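sequence? don't have it. structure:
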């Protein structure tokens, strides 16, 4: 079953069980997917849906930080719930040692030796790890390896 079909089925199940919080989050995700399809006049597959989910996760995490600073625990809980729902649609995350080995392989493949090579390394790594690792953490690891 494709990711799009899974999301659709989960929406139907949330409607049947009258889980309004879950239904709201799934509808937000479906709206973002539909918006991308309409804007670009294409049918999205799993590989193009994952970046949409990643973007939504980043937005929610930024909101959580802002709400914590504003001491709005009610909104923090709502955003954390949405993060947990969205993470359920992401592929399994790779562990740190696997991520580091991919980075090492790419650095050797590209022949990177300094921070000037950050762009090409990051592009190749993003290609291989899209949706499987937190790209902000990956960027920090690459910077540390290229700086030394």
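Nice, thanks for sending it over. This is a predicted model, so every value here is computed, not measured. Numbers count the residues shown, from 1 in each chain.

drop to CA atoms for contacts and neighbour counts, all remaining ones
Noted.

I'd like to know how far the residue nearest to the spatial centre of the chain sits from residue 132.
Residue closest to the average C-alpha location in the chain (C-alpha atoms, centre = their mean): residue 54, at 2.2 Å. Distance, residue 54 to residue 132, using C-alpha to C-alpha, to the nearest Å: 10 Å.

Mutual contacts of the two, please.
Taking C-alpha atoms under 8 Å, 6 or more residues apart in numbering as the criterion, residue 54 and residue 132 do not both touch any residue.

ok, back up a step: the residue nearest to the centre of the chain contacts residue 131, correct?
Yes. Contact criterion C-alpha atoms under 8 Å: residue 54 and residue 131 qualify, at 7.2 Å.

let's bring in a second model and compare:
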């Protein structure tokens, strides 16, 4: 399981005294634990659920780095980017632009969408195929682009 891999990598990072990796993996495991205990009853997360948590945490790091850059806090932005890189090692390989374009094009053909008004239909087909391999904003931008051009 992915959660077990995170734990063993944390132990390895602690032995290597890699402070950034230790802090990042502890944060990730805390986020996973919080997700497991949210709601009425404790439940173990599947690997897909853990990937979802890691994807959200990665996105937070990216957004924080951008905010710190905008505020002129380069050292904090670098820390956020370093944490994002550690988390990215656990995520599936991101889709290339060509792969995303092909998936969206196939979804448009499948749904018969002809304009921006059918964007929701296309997104419902594309999103499960994309999963955590592309940011939702990137997917919606590509869907809009292709629907506006057709």
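Good, I have the coordinates. No experiment lies behind these values; they were computed from the predicted model shown.

that older thread, give me the contact list for the helix or strand that contains the residue nearest to the centre of structure 1.
Assigned by DSSP states H and E, residue 54 of structure 1 belongs to helix 46-69. By C-alpha under 8 Å, 6+ apart, the surrounding residues in contact with helix 46-69 of structure 1 are 2-4, 29, 32-33, 73, 75-76, 79-80, 82-83, 86-87, 89-90, 130-131.

and if we set it to 7 Å?
2, 3, 33, 75, 76, 79, 83, 86, 90, 131 (C-alpha atoms under 7 Å, 6 or more residues apart in numbering).

how about the nearest residue to the second one, chain neighbours excluded?
Of all residues beyond its chain neighbours, the one nearest residue 3 of structure 1 is residue 46 (5.6 Å), with distances taken as C-alpha to C-alpha, 6 or more residues apart in numbering.

Residue 134 of structure 1 versus the one you found, what's the distance?
The value you get for residue 46 of structure 1 to residue 134 of structure 1, if C-alpha to C-alpha is used, is 18 Å.

Same question for residue 86 of structure 1.
14 Å.

Compare the two and say which one has the larger neighbour count.
Taking neighbours as other C-alpha atoms under 10 Å, residue 86 of structure 1 and residue 134 compare with residue 86 leading, 18 against 15.

That one corresponds to which position in structure 2?
Aligned counterpart of residue 86 of structure 1 in structure 2: residue 87 (TM-score structural alignment).

What's the separation between its match and residue 145 of structure 2?
Distance from residue 87 of structure 2 to residue 145 of structure 2, by C-alpha to C-alpha: 30 Å.

Three-state assignment for the alignment partner in structure 2 of residue 147 of structure 1, please.
Counting by TM-score structural alignment, residue 147 of structure 1 lines up with residue 148 in structure 2. Assigned state for residue 148 of structure 2: helix (three-state reduction, DSSP: H, G, I helix; E, B strand; the rest coil).
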